[in-house]
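>>> Please work out how this folds:
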Amino acid sequence: MAKIEPLTFSADEPNPRRPGSPGTVTPGLAANSSAAVDGAAIACPGPSADNEMSGRMGSRPVGFPRAGPVAYWHESLKATQWEDPLTEMPQLNLSGIVLDAPDARELAAFYRRLLGWAVDQDEPEWVTLVSPSGGAGLSFQSNSAYVRPVWPAPPGAQQPMMHLDIAVEDLDAATAHAKAAGAVLADYQPQDDVRVHLDPAGHPFCLYLAS
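Here you go, the predicted structure:
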């Protein structure tokens, strides 16, 4: 198996995981545990280390979601090939993303209004929405022990485990639509070309200008 060296960035080098850092990045799917769902990229929020924003990888406010998908591959990763003579790569297909909520149907109804997707499965504790153009679906699961996340999360609070990035052409119009659908505009807005919202279950999602 090829060895992958850890990626590090100084203050003067482009940081692929921090929007607005020096260097050129390409809109698309992020390399840090993200998945695309018909224009909406689902990504893990950044590290929760209590530090200020700088040019180093992972330096962002506590619980700060990455706003807008970026694609970046280090040269060492481009050339990496996983070699295992004993097994073959199985067929793996990402079929969907699941969001927990106190009430699956309530949160699904919100995202149906927001995205305009159709209902594919509808059960008391499980609902799946699918895009008219295909691709992975978005599912919702009722969880009686669900704890509403806080964003930005202070120390000790429940932090968001993931968020949605949704590309739009008009931020003002998209924000008005999201609020009409039932979203809440977050008090803290870290970027001019992004609007962070909270869905009815408290999950943050970002509307960002498509390039």
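>>> Only C-alpha atoms from now on, for both contacts and neighbour counts.
Will do.
>>> what packs against the host helix or strand of Glu106?
Taking DSSP states H and E as the criterion, Glu106 maps to helix 104-115. With contacts taken as 3 or more CA pairs under 8 Å, 6 or more residues apart in numbering; DSSP states H and E, helix 104-115 sits against strand 118-123, strand 126-130, strand 137-142, helix 171-181.
>>> buried residues in the first one?
Think strand 118-123. Neighbour counts using 16 or more other CA atoms under 10 Å place Val119 of strand 118-123 among the buried residues.
>>> Here is the second sequence; please produce its structure so I can put it next to the first one:
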Amino acid sequence: MSLITLGVVALDCPDPRALADFYADMLGWRVTEEDEDWVEIAGPDGRTLAFQRVAEGYRPPQWPGQDMPQQLHLDFDVPRAKIDEAERTIVALGAKLVQHDDGKQSWRVYLDPAGHPFCLCMR
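Model (predicted):
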């Protein structure tokens, strides 16, 4: 067993509270720590996401282009039969669909309100 474990994944953004609220609403998690430059949300299983302010010059990733590569993306599992319902929910929260599944893949790609790509993966 390793002495090292994953603690938190942090996303840069211009407005940490707004992006934390988006993901908290999407996942049914809650804000657990907050100051003006850092907000954390946690789920019932102890997983944590954090959002940190980039005060000036924030540039969102440009997916699928490589001029501003994504550098990191998040995958969220959804039951295959519930994918359309999940999509309606996250789009209502502010996500933008950028790649629909074509029947050959089992995921759809979205951008969060700060421009980070993430996927809903059908399981």
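>>> Can you give me the TM-score here?
After superposition, the two chains reach a TM-score (TM-score structural alignment, normalised by the length of structure 2) of 0.88; 118 aligned residues with a CA RMSD of 1.7 Å.
>>> In TSV, list the helices and strands packed on helix 104-115 of structure 1 along with distance to Asp100 of structure 1.
Formatted as TSV, these follow (distance: least, CA to CA, whole Å):
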stretch	distance to Asp100 of structure 1
strand 118-123	14
strand 126-130	10
strand 137-142	5
helix 171-181	19
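>>> which one of the ones you listed lies closest to Asn93 of structure 1?
Nearest to Asn93 of structure 1 among these is strand 137-142 (11.8 Å), distances taken as CA to CA.
>>> quick one, what contacts Arg123 of structure 2?
By CA atoms under 8 Å, 6 or more residues apart in numbering, the contact set of Arg123 of structure 2 is Asp77, Val78, Pro79, Arg80, Ser106.
>>> Gly96 of structure 1 is nearest to which of the helices and strands packed on helix 104-115 of structure 1?
Short answer: strand 137-142, nearest of those by CA to CA, at 4.4 Å.
>>> Now that closest one on structure 2. Mean distance?
Superposed on structure 2, strand 137-142 of structure 1 shows a mean distance to its aligned partners of 0.3 Å (mean CA distance after the TM-score superposition for structure 1).
>>> What span of structure 2 is that strand aligned with?
Counting by TM-score structural alignment, strand 137-142 of structure 1 pairs with residues 48-53 of structure 2.
>>> now stretch 116-127 of structure 1
Counting by TM-score structural alignment, stretch 116-127 of structure 1 corresponds to residues 28-39.
>>> can you give me the end-to-end distance of the matching stretch?
Start-to-end span of stretch 28-39 of structure 2 (CA to CA, to the nearest Å) is 16 Å.
>>> Quick one: distance of that stretch to the chain centre.
14 Å (CA atoms, centre = their mean, to the nearest Å).
>>> Same check on stretch 22-40 of structure 2?
Taking mean C-alpha positions (CA atoms, centre = their mean), stretch 22-40 of structure 2 and its chain are 11 Å apart.
>>> average gap between the helix holding Glu106 of structure 1 and structure 2?
Mean deviation for helix 104-115 of structure 1: 0.8 Å (mean CA distance after the TM-score superposition for structure 1).
>>> residues making contact with that helix?
Taking CA under 8 Å, 6+ apart as the rule, helix 104-115 of structure 1 contacts 101, 117-119, 122, 124-129, 139-142, 177-178, 181-182, 199-201.
>>> All set, thanks.
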